[in-house]
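Novice: 3D model of this:
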Amino acid sequence: MNDWNDLKKKRWLFLFLFCAINFCTGALYIWSVFAGPLAVRLNELSGNSFTASDLGQVFGLAAGVTPFLMLAGGFINDRLGPKLVVIAGGVMIGLGYIICGFSSSLNMLYIGYGLCVGIGTGMVNGCTINSAVKFFPDKKGFAGGLVTASLGIGAALLPFAINGLIEVSGISSTCLYFGIFSGIFIPVCAAFTDKCPEHFADSFAALSSGSKCTGIETNWVGMLKSPLFIPLFALFITGSTMGL
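Specialist: Got it, this is the predicted structure:
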């Protein structure tokens, strides 16, 4: 019981760390801040005439691979916990931005931002959101919503810092600095997290005042067969497309 009480207190630290990690990964969605200066850099190095819109496919690749890695990250998180997966994802993100800083061709941007940052962000987001919900079975909406909101807050606030850094140091150094920061900050935060015990939620159920959960427990196959899946999926796709 003491271990459960300790973990119940420690879960708030985990939630804070998950939010801090997701705040950092919000940089994936500020591609427009990087695109213009990177296009100028590529033109100077290669003699091409790229515009920011010409680099839009790079973000498309990153946004395209992220959801698949979120699924994979959540799957692995259920078995290993968030620590190793988030550390690996953070290293991938950091490496991706560093590659962008040294990029001399469009293909390097595809590899750095499109693949490394996209894959790393998917791994990190899948684990942090998944773990937050597991640690807060009594506040699932609050925990999952707060961690997800941190991603959006990062996307809203990071452009100010990135733009300022670009003006002072240039796009190459900015990508390098942000890559080093992300590659260190995310793994360090992840190192202080842990896997949610398998029966952690049962303790909350045991302490409840005899009320029964009316929700339906099912696997992903049952989710796909549910009549609620298609309308919810359509709403999600519509909202995500409009936002991106």
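
Novice: all contacts plus neighbour counts: C-alpha atoms, from now on.
Specialist: Noted.

Novice: Any buried residues in stretch 198-216, and which?
Specialist: Buried residues in stretch 198-216, counted by 16 or more other Cα atoms under 10 Å: Phe200.

Novice: What lies in contact with it?
Specialist: Outside stretch 198-216, the residues that touch it by Cα atoms under 8 Å, 6 or more residues apart in numbering are 4, 134-138.

Novice: secondary structure class for the most centrally placed residue in the chain?
Specialist: With distances taken as Cα atoms, centre = their mean, the residue of the chain nearest its centroid is Asn125 (3.2 Å). Under DSSP: H, G, I helix; E, B strand; the rest coil, Asn125 falls in the helix class.

Novice: Report the contact partners of the nearest residue in space to it that is not next to it in sequence.
Specialist: Once flanking residues are discounted, Asn125 sits nearest to Met70: 6.2 Å by Cα to Cα, 6 or more residues apart in numbering. Contact partners of Met70, counting by Cα under 8 Å, 6+ apart, are 122-127.

Novice: Following up with a second sequence; could you model it the same way so I can compare the two?
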Amino acid sequence: MNTIASTNISERTDKEILGFSRWWMFVLAFLAMSVISPYEYAWSVIAPHLGDIYGWESTKVSLMFTMFVICQAFGTLPGGILRDKFGPKLVSVVAGIFSGIGLLVCAFGQSVSYSVVLVVWCIGCFFCGFIYNAAITTCNKWFPDNRNITTGLMSAAFSWGALPFIFPIQSIPKNAPDSTFFNVIFVMAAIISGVIIITGLFMKDPPKGWTVTSQKSRKLTKRPCEKQYSMGEAMCTWQFWVLIVSFVLVSGAGLTFISKSIKFASAFHFSLAAGTVMTIGIAITSGLSRVVAGWISDKIGVDKTMTIFYILCGLFSLLALYFAEAGSSTGFITSCIVSIFFWGALYSLFASIVGYYYGEVASGSNYGMLYATAKG
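Specialist: Got it, this is the predicted structure:
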């Protein structure tokens, strides 16, 4: 009886399950992922305003970004576990409320203490991890036949989503009243919560045991092992811990640079315009790399793609230092952007390889554990 039911589930198409194409699930998750992007990729333009308006020391402002990295990473684990158990709808709606509040508190630094701002900010960052995991896991669950390219596009949303917010923040005149910055933050917070809640109401996971129906697509879903690993089983494999160590080493360097890009440009006496160009270039290329890496890994394999990308990332990082010492702003900016291009792929490649090795059923929990342990 159970075998017959399982067979019927696996033979149903996405349109029979949803009533429409599974690609709409991708679009909804893509939009949700996009709006949490400013937490990381617009931070370098938000941070100076916090210091200027509230008089906070640079260490306090830097701590907020550090706590984002930690809290967002730790949020992916419970977010993944809850998503695997209850589905994406409830998780997304609740996380959407708090993700908006986390950024909104940045407009109240004159009314409440820094400690209160930091605590509420951390709560928002924690729930951003729920959204990040929910979006990435959508690719593993609904697109086992297009895992690499969809994960690449989804990861790219986390970079590209900041672009519409960078320009209005960066264009605020230095002599503008504080309310100008506050109004921008109000709008950003409303967009974050609104988009996540609305998209979350329509999110749905495929039933357990479901897979793509066409013969061609089934070939593309073939994995090294057909076993579906639980989180505990995945953690018992040595490969899982190799992935964690690799993630720590690669992500740490890139995140440090992204959060300090404007300051790095200033330290080497490059113009503010150069720093702004670099910030925008980083957001664009970091997202683009995830799509390119997904496409390449479909051709040559995800493990080979990782090796190539991270070697090139290291080489261009060294080249950036050379140009900085030489006083070449063009060489420095170009090398930094190219380095981040190869670095940004880690967010799609690691998500893909978790689904590839350990399966789709517990992909939310497995990727959440990898992401939380490594990045946190």
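
Novice: Among the contacts of stretch 198-216 of structure 1, which are located in helices?
Specialist: Among the contacts of stretch 198-216 of structure 1, the ones falling in helices (DSSP state H) are 4, 134-135.

Novice: ChimeraX command for the buried members of these?
Specialist: Per 16+ other Cα under 10 Å, the buried members of these correspond to this ChimeraX selection:
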select :134,135
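
Novice: and which of the contacts of Met70 of structure 1 is nearest Leu13 of structure 1?
Specialist: Cys127 (15.7 Å; Cα to Cα).

Novice: counterpart of that closest one in structure 2?
Specialist: In structure 2, Cys127 of structure 1 lines up with Ala134, judged by TM-score structural alignment.

Novice: Quick check: which helices or strands does the lengthiest helix in structure 1 pack against?
Specialist: Using DSSP H to define each element, structure 1 has its longest helix at helix 140-169. With contacts taken as 3 or more Cα pairs under 8 Å, 6 or more residues apart in numbering; DSSP states H and E, helix 140-169 of structure 1 sits against helix 2-25, helix 31-46, helix 118-135, helix 171-191.

Novice: Check the ones you listed for me and report the most buried one.
Specialist: Sort these by mean neighbour count, taking mean count of other Cα atoms under 10 Å, and helix 118-135 sits at the top with a mean of 28.

Novice: Ala62 of structure 1: neighbour count?
Specialist: Ala62 of structure 1: 26 surrounding residues under other Cα atoms under 10 Å.

Novice: ok, now the one 5 residues further on?
Specialist: Residue crowding around Pro67 of structure 1 was assessed by other Cα under 10 Å; the count is 18.

Novice: Against Gly118 of structure 1, how distant is it?
Specialist: Between Pro67 of structure 1 and Gly118 of structure 1 the distance is 9 Å, computed by Cα to Cα, to the nearest Å.

Novice: In a markdown table: the ones in helices among the contacts of stretch 198-216 of structure 1, plus distance to His199 of structure 1.
Specialist: As requested, these are exported to a markdown table (distance: Cα to Cα, whole Å):
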| residue | distance to His199 of structure 1 |
| --- | --- |
| Trp4 | 10 |
| Lys134 | 10 |
| Phe135 | 11 |
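
Novice: Measure the mean distance from stretch 123-134 of structure 2 to structure 1 post-superposition.
Specialist: Compared with structure 1 after fitting, stretch 123-134 of structure 2 has a mean deviation of 1.2 Å; criterion: mean Cα distance after the TM-score superposition for structure 1.

Novice: Now do that stretch: distance to the chain's middle.
Specialist: The chain centroid and the centroid of stretch 123-134 of structure 2 are separated by 10 Å under Cα atoms, centre = their mean, to the nearest Å.

Novice: Can you give the contact residues for it?
Specialist: 29, 32-33, 36, 39, 67-69, 71-80, 83, 88, 91-92, 95-96, 98-103, 364, 367-368.

Novice: ditto for stretch 42-56 of structure 1
Specialist: Against stretch 42-56 of structure 1 from outside (Cα under 8 Å, 6+ apart): 32, 35-36, 38-40, 103-106.

Novice: Next up, the contacts around the counterpart of Val188 of structure 1 in structure 2.
Specialist: In structure 2, the residue matched to Val188 of structure 1 (TM-score structural alignment) is Ile198. Ile198 of structure 2 makes contacts with Val93, as judged by Cα under 8 Å, 6+ apart.

Novice: Quick check: Ile198 of structure 2 vs Val245 of structure 2, distance?
Specialist: 36 Å.

Novice: Repeat that for Gly51 of structure 2.
Specialist: 34 Å.

Novice: Same check on Ser159 of structure 2?
Specialist: On the measure of Cα to Cα, Ser159 of structure 2 and Val245 of structure 2 end up 23 Å apart.

Novice: between these two, which one's more packed in?
Specialist: Ser159 (28 against 14).

Novice: Which position in structure 1 pairs with that one?
Specialist: Match for Ser159 of structure 2 (TM-score structural alignment): Gly152.

Novice: just checking, that match touches Cys24?
Specialist: No: contact between Gly152 of structure 1 and Cys24 fails when scored by Cα atoms under 8 Å: they sit 10.0 Å apart.

Novice: Could you identify the residue of structure 2 that aligns with the residue nearest to Asn125 of structure 1?
Specialist: Looks like Met70 of structure 1 aligns to Thr76 there (TM-score structural alignment).

Novice: Assign its match to helix, strand or coil.
Specialist: Thr76 of structure 2 - assigned by three-state DSSP - is helix.

Novice: quick one: it and Ile340 of structure 2, what's the gap?
Specialist: Distance from Thr76 of structure 2 to Ile340 of structure 2, by Cα to Cα: 23 Å.

Novice: got it, and Met154 of structure 2?
Specialist: Taken as Cα to Cα, the span from Met154 of structure 2 to Ile340 of structure 2 is 17 Å.

Novice: for Ser6 of structure 2, same thing?
Specialist: In terms of Cα to Cα, Ser6 of structure 2 sits 44 Å off from Ile340 of structure 2.

Novice: do Lys208 of structure 2 as well
Specialist: 37 Å.

Novice: go on, Cys236 of structure 2?
Specialist: In terms of Cα to Cα, Cys236 of structure 2 sits 32 Å off from Ile340 of structure 2.

Novice: Neighbour count for these two, which is higher?
Specialist: Between Cys236 of structure 2 and Ile340, Ile340 has the larger neighbour count (other Cα under 10 Å), namely 28 against 10.

Novice: Report the contact partners of the closest residue in space to the more buried one that isn't next to it in sequence.
Specialist: The shortest distance from Ile340 of structure 2 to any non-neighbouring residue, by Cα to Cα, 6+ apart, is to Ser286 (5.8 Å). Taking Cα under 8 Å, 6+ apart as the contact definition, Ser286 of structure 2 lies against 156, 159, 340-345.
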